[in-house]
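Enquirer: Next one to model:
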Amino acid sequence: MIKPVVKDVLFLNQKSEIATKNDIGVIKDLEDTLRANLEYCVGMAANMIGVKKRILVFSVGNIIVPMVNPIILKKEGQYSAEECCLSLTGFRETKRYETIEVEYLDRNFKKHKETFKGFIAQIIQHEIDHFEGIII
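Expert: Now for the predicted structure:
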């Protein structure tokens, strides 16, 4: 179901909790909401739709990839970036890493460990910041 995008900074500043199998419906809501906003957005964290759980989705072309409880294990190649967010107005400066290694669960709660580079790595870092209440 497409959900409204939360723009309340007080809510977005709160940390997210570990997701469980009971939160599986959040993945579908995030996918639907991201798909409805693909013209303006490439990734979403659950708190952006009002759910304080560690679930994110991002788009790679027409494919939307979910990650449950992702943890960044390694970071390499720090750089400065300018980002925007569907929950905020304007662009903001931030620090990101070119290459990251992430451990996460897929929609079936199967564990994965993958390395991401470039723009996909940047999206994942942005969404994981949301889990920590960090707003760019």
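Enquirer: from here on, contacts and neighbour counts on C-alpha atoms
Expert: Will do.
Enquirer: in this structure, which strand has the most residues?
Expert: Criterion DSSP state E: the longest strand present in the chain is strand 63-83.
Enquirer: Residue 122 in helix, strand or coil?
Expert: Under DSSP: H, G, I helix; E, B strand; the rest coil, residue 122 falls in the helix class.
Enquirer: Give the closest residue to residue 131 in space, chain neighbours not counted.
Expert: Leaving out its chain neighbours, the residue that sits closest to residue 131 by C-alpha to C-alpha, 6 or more residues apart in numbering is residue 16, at 4.8 Å.
Enquirer: one more, for comparison:
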Amino acid sequence: MTAQKIIHDQLFLRQKSTLANKMDLPIAFDLRDTLVANQGRAAGLAANMIGQSKRIIAFYAGMLPLIMINPQIIKRSGKYFAKEGCLSLSGERQALRYQRITVTYQDLKLNKMTQEFTGFVAETIQH
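Expert: Just a heads-up that it's a prediction; the model follows:
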């Protein structure tokens, strides 16, 4: 798979993403490769940022990129406001986030997973 160009079209980025399936796994690998290519500039990416309206995200959980397919936040606590930047948009924006989240998602083998995240990783997932 290969790193892709980051999309800046705000109309496209605002479109609702659709559920991903097995046929969309190449998108997940491209997203991971794009994240790695932007290491130091991006903590995470969503598939729409590379031109794919699918519910797939990739982000750094420690040193390694983690891919989530069809992520859904099922629990959240610790509301706060964060100032965030985005590779697809210029400048920073204030966003409502939660300190602790629990997410259900599918891994790259499409196994259902549930995991809790806190702090900056939780903020990145919510972005």
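Enquirer: returning to that earlier point: whichever helix or strand comes after the longest strand of structure 1 vs structure 2, mean deviation?
Expert: Proceeding C-terminally, strand 63-83 of structure 1 gives way to strand 92-105 as the next helix or strand, assigned by DSSP states H and E. Here the mean offset of strand 92-105 of structure 1 against structure 2 after fitting is 0.5 Å, by mean C-alpha distance after the TM-score superposition for structure 1.
Enquirer: Okay, buried residues for strand 92-105 of structure 1 please.
Expert: Within strand 92-105 of structure 1, the residues that qualify as buried are 96-105, counting by 16 or more other C-alpha atoms under 10 Å.
Enquirer: Could you tell me which residues within the longest strand of structure 1 count as buried?
Expert: Judged by neighbour count (16+ other C-alpha under 10 Å), strand 63-83 of structure 1 contains these buried residues: 64, 66-72, 75.
Enquirer: returning to that earlier point: can you give me the neighbour number for the residue nearest to residue 131 of structure 1?
Expert: Residue 16 of structure 1 has 21 neighbours, counted by other C-alpha atoms under 10 Å.
Enquirer: try residue 108 of structure 1
Expert: So residue 108 of structure 1, with other C-alpha under 10 Å, has 9 neighbours.
Enquirer: residue contacts, it?
Expert: Listed by C-alpha atoms under 8 Å, 6 or more residues apart in numbering, residue 108 of structure 1 has no contact partners.
Enquirer: which residue sits farthest out from the middle of structure 2?
Expert: residue 78 (20.3 Å; C-alpha atoms, centre = their mean).
Enquirer: surely that residue meets residue 119?
Expert: No: counting by C-alpha atoms under 8 Å, residue 78 of structure 2 stays clear of residue 119, with 10.0 Å between them.
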